[in-house]
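[1] Here is a sequence with its predicted model. Questions after.
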Amino acid sequence: MREARQRWAGVLRAHGWFPHVPLALLLAGGGLKMLHADLGQDWQRYLALVMEGQFDQHPALLPPLLIGLGQLTMSVGLLMRSRLAWTMASLLSIAALASLLFGVHRNVPMAIYSALVLLALLASWQTFDRSSLAASTLFAFTSVVMLMMYATLGSYYLGAQFSPPITDLVTAFYYATITMTTVGYGDIVPHTPESRLFAVSVVVLGVAVFATSLTAVVSPMIKRSLQRIVNQKGRTMKRKDHYVVIGNTSLAINTWRELAKRGQSVTRLLRDAPAEGELSDVDIVVGDSSDIDVLRQAGAHEAKAVLAMRDDDAENAFTVLAAKELGGTARTVAAVNDARHLSRIKLVQPDVIIAPQVLGGELTAMLLTGEKVTADFVLQRVFQ
């Protein structure tokens, strides 16, 4: 069952839209439904009241309003496969589930919907691996602003349940800030169960949002710096009339070694930088092989051939498309790891399709049953 699920996921991912597009639509739909269910068709009017500082007239609107707007915002990030957007979407789904089960307007069907969205997000966490600096900064800023609104407005709404009471927005902003940063001077203390639970939620969300946002913004910067350091060595090599071998699979490694034995110039393109001391004498470029700028850095437009040999057939297909878009005279070679993806790989029209793993089962059966195995048969099956 698990293998079948993985195969179907791989087939769907090959089209470049699953699962991030359906998840983004589900999250956005849940956000709109929450706004309409709790606030009615006039939720925009409630938003205007909040912006004008009149939210105390409708205190029950704060949680669904902020959660619904947050889900709508993060659905855009899911379309971009942003890791930060996935994290915030998961947290917002948990908040929506709690609000729908324990809030003023209980809604069991919507709670079940939010639970299913949360499970779908958790099951597809590996898909959201993009961490571009621009997108991460945007969604980090959005997350911090929304958390600050939640903490400030909530503190003001529950002001009478603190000692001394919080009676103005400035004091509410001050309390929200020192609580989120876990400073806690102790000059304002919650003294009811409701206000204490609210303070706990602010601390938990504050730590989660700030830690995630900082990681999402700093990580791409560090990764780019490491890539520049690793790629600097390659600039001393003239990348022309060479081979670009993409991936770190057994097939990619063996192909690189055999080409090197024959005196050919080879540039390896890896997603992650190798450990210090490894491949020190090899020309390496680190980055996303489906990114045209990374392929250009590897000299793909002036190479003899670009060999996409990663373990993900969808990534190999995207790499071939990017290499063709880049132009040049390089031949494109695509490796196929699953026979079910063979027809889809052919759609991107690589010059050569190599499918050694597809051959294994058929060749074993032929040997065991005494059928004749010829060199032409092997070449035909391996090189489609």
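    Done, it's in. All figures in this text were calculated on a predicted structure; none of them were measured in a lab. Numbers count the residues shown, from 1 in each chain.
[2] going forward, measure contacts between C-alpha atoms and count neighbours the same way
    OK.
[3] and the closest residue to residue 72 other than its chain neighbours, what element?
    Of all residues not flanking residue 72 in the chain, residue 28 sits nearest, at 4.8 Å (CA to CA, 6 or more residues apart in numbering). Element membership for residue 28 (DSSP states H and E) is helix 20-39.
[4] ok, back up a step: how many neighbours does the residue nearest to residue 72 have?
    Residue 28 is flanked by 21 other residues according to other CA atoms under 10 Å.
[5] again with the one 5 residues further on
    The local packing count at residue 33 equals 15, with neighbours defined by other CA under 10 Å.
[6] coming back round to it: you'd agree the residue nearest to residue 72 is up against residue 75?
    Yes - taking contacts as CA atoms under 8 Å, residue 28 lies within contact range of residue 75: 5.6 Å.
[7] How about the contacts made by residue 198?
    By CA atoms under 8 Å, 6 or more residues apart in numbering, the residues touching residue 198 are residue 154.
[8] ok, it to residue 35 distance?
    With distances taken as CA to CA, to the nearest Å, residue 198 is found 21 Å from residue 35.
[9] Quick check: what element follows the helix or strand hosting residue 333 along the chain?
    Using DSSP H and E, residue 333 sits in strand 331-335. On the C-terminal side of strand 331-335, the closest following helix or strand by DSSP H and E is helix 342-347.
[10] With adjacent residues omitted, what lies nearest to the spatially most central residue of the chain?
    Most central in the chain under CA atoms, centre = their mean is residue 128, positioned 1.7 Å from the mean C-alpha point. Nearest non-adjacent residue to residue 128, counting by CA to CA, 6+ apart: residue 81, 4.5 Å away.
[11] Pasting the second one now:
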Amino acid sequence: MKILNKIHHQVLATYILALLVAHNGYLILSPTLHRVLQNAPGRVDNFTSWHEALSFLETMDIPRFMIGVVLIFMAFTLLMRTRIAWFSSLLLLLCIVLINFFIFKENVVLVVYSLITIGGLLFYWRNFDQHSLGSTSIFAVIGIASLIVYGMLGTLYIGNQFSPEVTDLPTAFYFAIVCMSTVGFGDIIPHTTLARMFTLTVIIFGITIFAASVASIASSLISDNVQRIIKGRFSHVVRKNHYIIAGSSSLAQSVYKGLIDTGGEVTVVCTSGNKQHFPDTADVIEGDPSAITTLKLAGADKAKYIVALTDSDADNAFIVLAAKEIGGDDTKTISLVNESQNMNKIKRVRPDAVLSLQQLGSELLVRSLNGNTITNDLNMDMFFGSDKSGAK
């Protein structure tokens, strides 16, 4: 598979899936939005209560509308390739399928469209492997804000089913926050089955969103450090002026040993399950070597070199792209080329140096067969495939 085509394919797939999710959100909220635009102008100056103003809405219009809005926001977060946005989009789309198919038994086209989008998200799940504090914070803000709006609108819509009645925005906002936080002062009480069920949904969603937000943010901050403390390797958390070797190939193992033997500080980044290829004392991070969060954890912004030494040229290209995005101003990148025909493709991602063992071996063999003496003036630029136009 060609490296550049694979890169373009993954980027294109991510954009298409984000567009499909956003379009699903629009299709979900458009009927309610259309009804609002039709009825709102004639009611703005004439309604005497919020229940009267929202009486043109159906029972499930508000939650469906909020799901549509959140899906549109999730589409933008999907462009960041975050796993939490991927999972949230899947969950919301599945809710819409269940609501339309089993409860209302209508809108088969939207159900099929949502299932196609779900299939696409599941098929390209590897594209969404990023975990960052920023994306988690965005998810938390969107989730909490959406739940507040849902709680306020629902409370105003069935305000006459509470005791005392809820007739204004501040009181609805207060009741929504009290339910979300599960404080339960008891000054506003639902006295009908519908109001009680609605209150339960706000409480359940509130517990879920708060718990998921706190857990996601906290885990992003402390999980990796806690893991190192438990393993007695806290000294490796701070990394500076070191080498990062991405991959667990035989060459990566040899380069690691050589750097350690010469007194270098080395951090290895390899996929899960390949840690055993390195000594127990090695500073090894298991994860996706091409993920920005993984390289950031390895201290890529303060590294001297980031060396991509996997057995896949495509993976090496992705590692270089991620390294150039997160690396410091003085950080250099070197990429291994396993197949000589991929040399030009690797150069297009602009590493500082490209190492081709095939080219190195062939040059040494040709010189030996021709009887040439291999001396210190051997042109190493040829072996590293350096390209001045492709260097930083």
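    It's in. Please read all numbers here as calculations on a predicted model, not as lab measurements.
[12] rewinding a little: in the helix holding residue 28 of structure 1, which residues are buried?
    Buried residues in helix 20-39 of structure 1, defined by neighbour count with 16 or more other CA atoms under 10 Å: 20-21, 23-32, 34-39.
[13] ranges for the helices of the stretch 251-392 of structure 2?
    With helices called from DSSP state H, counting those that start in this stretch, the stretch 251-392 of structure 2 shows them at 292-297, 313-326, 343-347, 357-369, 380-384.
[14] Out of these, indicate the one that is most buried.
    Highest mean neighbour count of these: helix 313-326, a mean of 23 (counted as mean count of other CA atoms under 10 Å).
[15] Strands of structure 1, start to end?
    162-163, 189-190, 243-246, 266-270, 283-286, 305-308, 331-335, 352-354 (DSSP state E).
[16] mind putting those strands in TSV, distance to residue 100 of structure 1 included?
    Output for the strands of structure 1, formatted as TSV (distance: least, CA to CA, whole Å):
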stretch	distance to residue 100 of structure 1
strand 162-163	26
strand 189-190	24
strand 243-246	48
strand 266-270	45
strand 283-286	45
strand 305-308	47
strand 331-335	48
strand 352-354	52
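[17] Of those strands, which is nearest residue 341 of structure 1?
    Nearest to residue 341 of structure 1, of all the strands of structure 1, is strand 331-335, at 10.4 Å by CA to CA.
[18] quick one: the strand holding residue 333 of structure 1 to helix 313-326, angle?
    On the basis of axes from the mean of the first three to the mean of the last three CA atoms, to 10 degrees, strand 331-335 of structure 1 is oriented at 170 degrees to helix 313-326.
[19] Contacts for strand 331-335 of structure 1, please.
    Around strand 331-335 of structure 1, the neighbours that count as contacts under CA under 8 Å, 6+ apart are 304-310, 313, 316-317, 320, 323, 345, 350-355.
[20] quick one: that strand to chain centroid distance?
    Centroid separation for strand 331-335 of structure 1 versus its chain: 26 Å, with CA atoms, centre = their mean, to the nearest Å.
[21] again with stretch 148-168 of structure 2
    The answer for stretch 148-168 of structure 2 is 36 Å, by CA atoms, centre = their mean.
[22] Give the buried residues for it.
    Neighbour counts over stretch 148-168 of structure 2 (16+ other CA under 10 Å) mark 148-162, 165-167 as buried.
[23] go on, stretch 245-262 of structure 1?
    In stretch 245-262 of structure 1, the ones that count as buried by 16+ other CA under 10 Å are 245, 246, 247, 248, 251, 252, 255, 256.
[24] Closest to residue 291 of structure 1 out of those residues?
    Taking CA to CA as the measure, residue 291 of structure 1 lies nearest residue 246 of the buried residues of stretch 245-262 of structure 1, at 12.3 Å.
[25] got a list of what residue 114 of structure 2 touches?
    Shown in contact with residue 114 of structure 2 (CA under 8 Å, 6+ apart): 24, 93, 94, 96, 97.
[26] count of residues packed around the second one?
    Other residues near residue 93 of structure 2 number 24, with proximity taken as other CA under 10 Å.
[27] How about the fourth one?
    The burial count assigned to residue 96 of structure 2 is 21, neighbours taken as other CA under 10 Å.
[28] can you check the third one too?
    As a burial measure, the neighbour count of residue 94 of structure 2 was computed by other CA under 10 Å and equals 15.
[29] quick one: it from residue 23 of structure 2, how far?
    Separation of residue 94 of structure 2 from residue 23 of structure 2 (CA to CA) stands at 15 Å.
[30] cool, the last one as well?
    Per CA to CA, residue 97 of structure 2 is found 15 Å from residue 23 of structure 2.
[31] now the second one
    When CA to CA is the yardstick, residue 93 of structure 2 and residue 23 of structure 2 sit 12 Å from each other.
[32] Show me how far stretch 11-29 of structure 1 is from its chain's centre.
    Put simply, stretch 11-29 of structure 1 sits 12 Å off its chain's centre (CA atoms, centre = their mean).
[33] actually stretch 267-286 of structure 1, sorry about that
    Here the centre of stretch 267-286 of structure 1 is set off from its chain's centre by 24 Å, with CA atoms, centre = their mean.
[34] which residues touch it?
    Stretch 267-286 of structure 1 is contacted from outside by 226-227, 230-231, 233-234, 237, 239, 242-248, 256, 266, 287-289, 294, 297-298, using CA under 8 Å, 6+ apart.
[35] Could you pull out the buried residues of stretch 131-142 of structure 1?
    Within stretch 131-142 of structure 1, the residues scored as buried using 16+ other CA under 10 Å are 131, 132, 135, 136, 137, 139, 140, 142.
[36] Make CSV out of these and add distance to residue 281 of structure 1.
    Output for these, formatted as CSV (distance: CA to CA, whole Å):
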residue, distance to residue 281 of structure 1
131, 29
132, 30
135, 35
136, 35
137, 36
139, 40
140, 39
142, 44
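[37] closest to residue 46 of structure 1 among those?
    For these, the closest approach to residue 46 of structure 1 (CA to CA) belongs to residue 142, at 19.9 Å.
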